[in-house]
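K.L.:
Sequence plus the predicted model coming up.
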Amino acid sequence: MVDVFEVAKIIVERIKTHYPQDVAIVGYYGSYLQGRATERSDLDFFFIPATVRGREVELQFIIEGISFDFWPIPWDRAERIAAFEEWNTTIIADCELLYVRSPDDLARFMGLRETIAALGNSSNTLKLVQQAETALGNCLISLAKLRLPASPGDLSYCRVQAHEIVTSLFESFCFLNQVYYTRGWGHYREQVRQLPIKPAQLEQHVDTIMFSRSRDDILFACEQLIADTLSLISERRASVEGARSYRDRMKGYYEEERGLMNKLLTACEKGHYETAFFVAIGVQDGLARMLYSAEKGSWPSSLDSGEYRTYYEQFGYPDLIALLNPIDFEPLRLAVLSLIEKLEKHLKSEGVPLNQFDSVAQFKSFVLSCS
C-alpha cells in the first residue's frame, strides 16, 4: 500500500525548497482524513497558490497504480467554495493543513471557515434558496434534452441526462438545508436521508432512475423529482422573503423606465410593430417583476412560472401584450398613457420620490439645491 503521506511530504519539501513564497496553503481532505481509505485510495490534496509562479507545483501522477492529483484552488475560488457558491465546501471546512506559508495565510484561511460556520444563519437563507433555484434550473436543461423529439432513444443517453438531473438535485438539497456534504460519489443519498427538507418520494424516484431500464419511467421519475423540489423551494422562499418596500426597491425605476415607455409611444405613432412588440413585453414584464420585488421584498425566483405577475394584475395595470396588433396601434398607445398615469400615482402613494421637472431651469435649481 502506497504511503500517501510520504508522497505529500515529498511535495511539501519541494515547495519549502523551491517555492517558499509562492504557495500559501497545502491541505488534504477525504477518505484518509475520515478514516475510510482503502488500498486503492489516493490522497485528496490541494494547494492555494500565492503567486502565479506557485501554479507550477500542480502535478498529476500515478504511483503503483494509485493516481494522485495535486490541484490548485486560487484564493478567489476558495472564497466561493466557503460561500456555498460551489457545493464542495467540505474541502475548505474539513481539511487538515500540511503546509502554511505565513500567519497571515493561516488567518485568511481560518476566516473562510468562519464564513462557512455562519452559513447556517437565517440571514443567509434567501441567498442559499436562490442558489438552490440555480441548481434546479440546471436540471431543466437536461430534462429538455430528454423531451426533445430528436433526443436519442437509447438507455445510455437517458441515464446520462438523468444523472445530471439527480446530481443537480442533490446540490439543490444541500443549499435548501444550508448544509454541505462531507462525502462524494456514491454517498450523497445516505447524507440526503438525514436532511429535513427533501421530496417525500425521493428514494422511490432515485431508485427508478438508477435501476429502471425504461426510458419513460426514468423520464417520469425525473419530472416528479424536479416538480417536488420546485415546490419545496417555493415554500422555503416564501418563508424568508424580506420586508415590503417601494422606496428602497423602486427609487429611480420610473425615471429610467419612462424612456422605454416613450419609445413604445413613438412605435405606436409610427406603426413600427417590431419595436412595439419587444418594448411592450419588456415594459410590462419588467414592471410586473419590480412590483413583486417591492411587495415581497425579494426578486422573483428564476423558476417562477408567472406568479410574479399577480401584483401587476391586482393593481389594474393595462395588459399591453394583449393589445399588440400590427393593424391597429391606437388601443396600445392609449394603454401606455394609462400605464404612465397609474404608475406615477401608485409610486407617489407609496412615498417613492419622482425626479420630474418641467424645464431645464427647474432641474438646474434642483441640482444646485443638492450641492
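P.N.:
The structure has been received and is ready for your questions. Numbers count the residues shown, from 1 in each chain.
K.L.:
Could you use CA atoms for every contact and neighbour count after this?
P.N.:
Will do.
K.L.:
pretty sure F70 is in a helix, no?
P.N.:
No - the assignment for F70 (DSSP: H, G, I helix; E, B strand; the rest coil) gives strand, which keeps it out of a helix.
K.L.:
alright, now check it against this:
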Amino acid sequence: MQVTEAATLLIKKIEQDYRDDIAVVVMMGSHLYQDTHPKSDLDLYFIPKTERGYQLGFVFIMQGIGFDFWPISWERIERIAKREERITAIITEGKVLYHGTAADLERFNHYRLMALDKRDQKRLQHLAYKQLQSAQAVWFDCANASTTTEARRHAISALFHVVESLALFNGTTIKRGRGKLKTEILAMPFVPDGFERLYDAIFVSDQTGIIKQSMHDLIRSTRSLYERHHDRLPKEDFKSLATGFYEELINHYHKIERAVTINDAHTALYVAREIENELAWLFADSGTTPPELPDLIEAYDADHLDVIGQAAKQHQEMLVAYFTSRGVTFRMFENEEELEAYLVSL
C-alpha cells in the first residue's frame, strides 16, 4: 500500500461523515518534493470547523510507519501565519488536499499570504532579534555544559532559534529543515560570516570546547550581520516614534525610585536594563544617534542604591530635555478635570 493512499482514505472518511466538520486537510513534508524513501512518513494536518471535527485526529502505525493526523485550530494557524511559531512552512509550503467550502479554502489562502508577506520588514527584524535573544538564552546552558553530549544538545536547541531568526531577517521561511537546513540558509541573501564552518563544527566536532565556541561565534556573527544591515530598513521619523514613548517610560523611573526607597536591588537593576533596552529600540528604529545619558548599570551598587536613584533622576531629566529639543511633546494632565476635558474634546 502506498503511504499517500492513507490520505485518500482519510479524505474519503471526511467526505462521508465529517463534511461539515473539517475545513481543510493539508499535506506537508517529503512527499511534496518527491524526495521520499521506503520509510518516509506522511505529514498531514487538518483544521476543524466544529468540536466534533477534532474527534477525527489520531495517530497510528501502518506497515511500520508512523502517521499523525493532527488537528490544528484556525486561531493557531493565524498565530503561525504571524510568525509567532517556528513552523510557518506548514502553511506556506503545505498542499491543500481537501477543502470543505470555497470560503474555507479562501480563509486558508488568506493566512498563507499573510505568512508569505514580507512587506513589514521592521516587524520581521524585531522577531528575528527576539529569536536571536532566545538563542543566547539557550547558549548559556551550552556554555556551562560539562560534556560533549550536553554541549551538543544545547547547541542544537540554540540552532533552532538562530535559523528561524535568519529566516525572519531574510523575509522567508525554513521549508525543509534538518538535512536540508544548511543548504537553505546558505541560499539566503543575508548569511552570517563563517556560517557553514561554524554550523558544521557543531555537528562533527568531538571536542566540547569547539562546540561551545562555534555556537557562541555563530550567535555573535549573526548579531553582527544584523547590525551591518540594519540600515537597509526604512527609518521612521524620530518625532513620530517618540510621541507617546515617554508617557510609558516614566513609570520605569518611578519603579527605580520605589526600589531605592525599599532597598530592592533586584528591581532596580532589572528596570535599569529595561530602560536601556526600550531606548535602544527607539533610537535604532529611527536611525538616530542617542544622546549622552548617565549609565544606569554603571551606577548600580547593591549596597548603595541611592547612587542609581540619583543617576535615574538625572537620566530622566536629560531624556526629557532631549525629547523636547527634538519637538516631542508630552500629553500630561494635572487632575481628573483636565483628563475629562480632553476626553470631551475627542
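P.N.:
Received the coordinates, thanks. Here the structure is a predicted model, which is why all the values come from computation and not from measurement.
K.L.:
Need the TM-score from the superposition.
P.N.:
The TM-score (TM-score structural alignment, normalised by the length of structure 2) is 0.84; 346 aligned residues with a C-alpha RMSD of 3.5 Å.
K.L.:
so stretch 14-28 of structure 1 corresponds to what in structure 2?
P.N.:
Aligned by TM-score structural alignment, stretch 14-28 of structure 1 falls on residues 13-27 of structure 2.
K.L.:
got the end-to-end distance for the matching stretch?
P.N.:
Distance between the boundary residues of stretch 13-27 of structure 2 (C-alpha to C-alpha, to the nearest Å) amounts to 16 Å.
K.L.:
Give me the buried positions along that stretch.
P.N.:
I14, E15, Y18, R19, D20, D21, I22, A23, V24, V25, V26, M27 (16 or more other C-alpha atoms under 10 Å).
K.L.:
Repeat that for stretch 73-91 of structure 2.
P.N.:
For stretch 73-91 of structure 2, the buried set under the neighbour-count rule, 16+ other C-alpha under 10 Å, comprises 74, 77-78, 80-83, 86-91.
K.L.:
Equivalent analysis for stretch 172-192 of structure 1, please.
P.N.:
S172, F173, C174, F175, L176, N177, Q178, V179, Y180, Y181, T182, V192.
K.L.:
Farthest pair within those?
P.N.:
L176 and T182 (16.1 Å; C-alpha to C-alpha).
K.L.:
which residue is nearest the centroid of structure 2?
P.N.:
Within structure 2, one residue has its C-alpha closest to the average C-alpha position: by C-alpha atoms, centre = their mean, that is L127, at 4.1 Å.
K.L.:
Show me what that one lines up with in structure 1.
P.N.:
Residue correspondence to structure 1 (TM-score structural alignment): L127 of structure 2 is matched to Q131.
K.L.:
Mind telling me what element its match is part of?
P.N.:
helix 125-147 (DSSP states H and E).
K.L.:
Summarise which helices and strands that helix is packed against.
P.N.:
helix 155-176, helix 215-240 (3 or more C-alpha pairs under 8 Å, 6 or more residues apart in numbering; DSSP states H and E).
K.L.:
Just say which of those is most tucked in.
P.N.:
Mean neighbours per residue, mean count of other C-alpha atoms under 10 Å, is largest over these for helix 155-176, with a mean of 21.
K.L.:
tell me the angle it makes with helix 125-147.
P.N.:
Relative orientation of helix 155-176 of structure 1 and helix 125-147, computed by axes from the mean of the first three to the mean of the last three C-alpha atoms, to 10 degrees: 170 degrees.
K.L.:
Give me the mean distance between helix 155-176 of structure 1 and structure 2.
P.N.:
Superposing on structure 2 places helix 155-176 of structure 1 at an average distance of 1.9 Å from its equivalents, by mean C-alpha distance after the TM-score superposition for structure 1.
K.L.:
Trace that helix over to structure 2 and give me the residue numbers.
P.N.:
Alignment of helix 155-176 of structure 1 against structure 2: residues 148-169, by TM-score structural alignment.
K.L.:
so how far is the matching stretch off the chain centroid?
P.N.:
Shown here is stretch 148-169 of structure 2, whose average C-alpha point lies 14 Å from the average C-alpha point of the whole chain (C-alpha atoms, centre = their mean, to the nearest Å).
K.L.:
ok, the buried residues of stretch 73-91 of structure 2 vs G209 of structure 2, which is closest?
P.N.:
When the buried residues of stretch 73-91 of structure 2 are compared for distance to G209 of structure 2, the smallest value, 28.7 Å, is given by R86; criterion: C-alpha to C-alpha.
K.L.:
so which strand or helix has the closest one?
P.N.:
With DSSP H and E as criterion, R86 of structure 2 is part of no helix or strand.
K.L.:
check contacts around it.
P.N.:
Listed by C-alpha atoms under 8 Å, 6 or more residues apart in numbering, the contact set of R86 of structure 2 reads I80, E164.
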